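1. need coordinates for the following:
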Amino acid sequence: MPNPPSKMGGSSSVFPLFSKKHEVVLFSSTAIALYGYDQGMMSLINTNYSYLETMQIAKESPIVGIIVSVYYLGCAIGAVIASWLADREGRKPSIFTCLATTSLGNLLIFISGLSMNGTSPWKGGAPACMLAGRVVMGLGVGGIDAVIPVYSSELSSDGARGRALAQEFQMNIFGLLMAYSINLGVTLGLGKECQWAWRIPIIVMQLFPILLMSVISRLPESPRYFMSKEQKDNAKKSLETLWSKEDAKSKLDELQEAQDNESGAKVGYKDMLLPGGSQFHPSMITVMGQVNQALTGYGAVSVYGPQIFQLLGFDTRKAEFLTLGNYISYFLMMTSAWMSIDIVGRRKLMVWGAAGLATCFAVLTIFGGIAQDLPSVPDLAVEIPGSVTLFVATAIFGIGWLATVWLIPTEIYPSTARAQGSAISVIIWGLANFAITLLTPIGFNNLKYWLFLVFAVTNSFAGWWTWKYTPESGGRSFEENQKFFDSAREDGSWSVKKVDGGKFEKMPRKNEEDEEDGEQAPLLRQRR
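-> I've put the predicted structure just below:
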């Protein structure tokens, strides 16, 4: 049920210093942090001796990568289920279900091989329980990643959608940093032979879903969802938690107009994934966005951070501390992402980000080669510049690629396809990262530092494809972004430079007096 209307038009009765709008951002940010926490959690668990003994696997076994990567398959399936539930029952019920599923999966992971007397393989059942837990948790987190960007975007103004989502993804990095810090702390304190050194970071993750499930009832449901279900009274009540009654009525009229314009235009996955479908073009942009993000290689860097630093010549302990430092820098540099994404634009950040990453990985190939093949070169001559380069590469990814590919699918679809579009984004993200995280350990063992060169090449491709085919969706209403695809059909081209005279290569420049109608009207604009 929606919250009772706020008498102050957006104030919060829970946290007086926060408006209801801020509560939405804070909730969404904490939910997105779940994914980051999992990455940081598994990065040191993979090298814990007790964990490896419990799972009955060797450190260099491909099963290490399978346990990590199977989570992403769960994410892909969870995205489909959650998006269907979000359209059928609402964004909030879908999010709550995903949080409960995440909690269950986390518990299964925690109890895998659990024994008060020490490590126990459960007669071979521990790996099965771990794999089941990873899949179940993936179902929940994948659903969260599919629905939260939609929920947040539908409650953000046109000029602030990027800022809101980038702030949420900064919390993603906070989750990663939090997990890795706890993991490193208990590893130093208890040692890699202790089972609690890998179980404690797992169970701490329960704080996220429990906290979020306890406060979700305080948040408004998306008014756009209510309007799609012709529940105008509920939409009005939801708006009144954000606005005064007078302003809520005005926004309701605008949403009604947008709904009337889209009525009858139901969109299914066939329309999105089959050539000739009404939403095939935006779906291909969504698909390639996630493929290209995976090709940047940073899913691997996040999960296997310590191993990356070891390729530069550091011993295990130094590599672990440097990974922590890299994550701290990552978190801080994400401030630049939410400050620039609505000013510079999504497209430019991604293109220049890919170019920067390709350069950094090419340089890292050189440093890795020197570290591994030229022992006469002083260690510090490689370790210091190599570390700086990796820190710079991480910052570039955070600013250019982390949030942008999640934001674009929430901006380029009509309301009738937005949840499905976000689901497609998570599905491809899951499948692509499944492949990357599965193959990365194999790459470490066989390619060594040449793996950096592979990432340099894949980043070059990602940058080229983005420059060629990804339109700039920032600063435009949902309806305005639809015009790009209409023009692409008329012009017979997907090339951004050729569609509508290259209008969508850059952010638009608008007069403040421009009138807004339909979905161009923001829901969370601050009143003057």
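
2. going by C-alpha atoms from here, please, whenever you check contacts or count neighbours.
-> Fine.

3. quick one: stretch 325-333 to chain centroid distance?
-> In terms of Cα atoms, centre = their mean, to the nearest Å, the centre of stretch 325-333 is set 17 Å apart from its chain centre.

4. what does that stretch contact?
-> 170, 171, 173, 174, 176, 177, 390, 391, 394, 395, 398, 399 (Cα atoms under 8 Å, 6 or more residues apart in numbering).

5. list the buried residues in that stretch.
-> For stretch 325-333, a neighbour-count test (16 or more other Cα atoms under 10 Å) marks 326, 327, 328, 329, 330, 331, 332, 333 as buried.

6. also stretch 50-63?
-> 50, 51, 52, 53, 54, 55, 59, 62, 63.

7. also stretch 250-264?
-> Applying a neighbour-count criterion of 16+ other Cα under 10 Å, one finds 251, 252, 254, 255, 256, 258, 259 buried in stretch 250-264.

8. also this sequence, please, to line up against the first:
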Amino acid sequence: MFQWLKNKQTQVVLFSSTAIALYGYDQGMMSLINTNYNYLSTMGISEEDPMVGIIVSVYYLGCAIGAILASKFADLKGRRPGVFVCVAMAALGNLIMFCAGWGIPEGALATMLVGRIVMGLGVGGLDAVVPVYTSELAEDDARGTALAQEFQANILGLNMAFIINIAVTHTMGKYHEWAWRTPIVCMQIFPILLVSGATLLPETPRWLVLHGKDDKAKKSIARVFGQEVVDDRLNELQEAHEQEEKDGMINQALTGYGAVSVYGPQIFELLGFETTKAELITMGNYLFYLGMMTFAWILIDRKGRRFLLVRGATWLAISFAVLCVLGGLAMNKDRFNIPLLATGIPGIIVLYFATAIFGIGWLVPPWLVPTEIFPSSARAQGSAISVVVWGLANFAVTLLTPILFNNLDYWLFLIFAATNTVAGVTTYLYCPESGTRTFEENQDFFKTAADEGSWNVLRVDKGKFRGLPEKQDDEEGNGQDQQNGKNNDEREPLLARSG
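-> The predicted model follows:
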């Protein structure tokens, strides 16, 4: 019954999914902790204090620094050791947060800030290393599917945290200390699961070849892909390495969905719902988020990264513009005698729709593209650059969101509509399609762009990288990649093909 668990690629997906779930758990964890009165009292702040946003946002500064350190470590010591060091750091930071205010009440705020930063170091490192680790162990035409499946676990982590938050908050009340400490300490389940599965996973063959460990690379290939393909895959990796020796993540933050994830209940309150209903509607939104992520891993290798990003940004811009109108009507309902259902129900529908669009179009591709366009020798560091930009952008978004809530109210949605427009335009112009191409083929875009003196995707190599590689039929009617003749017809989810 559980025979599929013995498959190495399945184990890689499950391990990486658990690691990525840490990020989602933190978002769901802080959303209701921010409104717990005992927590606010322990930290010595009020609910409207800008320090609420600072506590949330310093985590992203830690993520930026952690991405840099972890990527360097992963390039030197290996992808797998890098993952485990980051897990240990995230667990330590979580425990520091859990202990904030115990023993030294006057140091609670400082302890919480330190815990948030240390946890950010670990999670930021995971965000940089795990996508690289997964992409180097996945088939070229299934990298997106694999990472999308893992990011669905990210949303599962968010849901777990929010459900735990809801349960303890409604059981103990917003004045109870354990209503905010319990969700924090429950995060330790993830490091325990990761350490338990540590011995089952190999290092990536690409990293081993890069460091001249061909014998170990053979063993890794055999464990993941099977003994029968060892020689062919090793030769491919060696040739790719020899060729390498010869030769925007900010947009995801601009979508504004980081604010929706962390401050979901406050957004529904802005649409006119009282606190308890807003929290329950938020929980429903997160569960819907989890379900809609299925479409992400179904579509990402079929339609491509660029297709999802551009269309996602377009619909998010429209959604936030509509939410701005609905928010304005909700805040002026007494003045114009507008019933709550007239703004609340459409608001729920639109925000749920925006959640689905973000999950399908913008959650996974910004993490995936950097792992596909950098050469092996710089892949972890290239991924880290993206996480650094993402971390700094999210630091600004989560820091400013509560301040802007208090000062701009529903006009905040209009800002997100504008930033999504910027994200969509820049992606359309400058983001090449990297899906289903080999790592080496994706390097052609940058070589050609440098030769032609333009980074506009529409112009480079006559727009060759605007979409997925076209297929042509061979004599037997099988779908073939026009670029390299590789059979590109099967695009089942990774778990289905490797089971």
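
9. can you pick out the most distant pair from the contacts of stretch 325-333 of the first structure?
-> Farthest pair in these (Cα to Cα) is 171 and 390. Separation: 21.0 Å.

10. more neighbours: the two, which one.
-> Counting neighbours by other Cα atoms under 10 Å for residue 171 of the first structure and for residue 390 shows that residue 171 has the greater number, 26 against 22.

11. counterpart of the more buried one in the second structure?
-> Alignment note (TM-score structural alignment): residue 171 of the first structure maps to residue 153 of the second structure.

12. wait, its match sits on residue 13?
-> No - the pair residue 153 of the second structure and residue 13 fails to qualify as a contact (Cα atoms under 8 Å) at a distance of 10.0 Å.

13. how about residue 491 of the first structure, what's its match in the second structure?
-> That one, residue 491 of the first structure, aligns with residue 452 by TM-score structural alignment.

14. find the nearest non-adjacent residue to its match, please.
-> Of all residues not flanking residue 452 of the second structure in the chain, residue 460 sits nearest, at 7.1 Å (Cα to Cα, 6 or more residues apart in numbering).

15. ok, the one you found - contacts?
-> Per Cα under 8 Å, 6+ apart, neighbours of residue 460 of the second structure: 445, 448, 449, 452, 454.

16. could you do residue 157 of the second structure as well?
-> If you count contacts by Cα under 8 Å, 6+ apart, residue 157 of the second structure has them with 21, 22, 23, 24, 25, 28.

17. which residues in the second structure form strands?
-> Using DSSP state E, the strands of the second structure run over residues 471-473, 479-481.

18. among these, show me which one is buried the most.
-> Ranked by mean neighbour count, these are led by strand 479-481 with a mean of 18 (mean count of other Cα atoms under 10 Å).

19. what's the longest helix seen in the first structure aligned against in the second structure?
-> Secondary structure assigned by DSSP state H gives helix 415-446 as the longest helix of the first structure. The alignment of helix 415-446 of the first structure onto the second structure (TM-score structural alignment) spans residues 376-407.

20. chain center to that stretch, what's the gap?
-> 11 Å.

21. buried stuff in it?
-> Across stretch 376-407 of the second structure, burial judged by 16+ other Cα under 10 Å covers 376-377, 379-403, 405.
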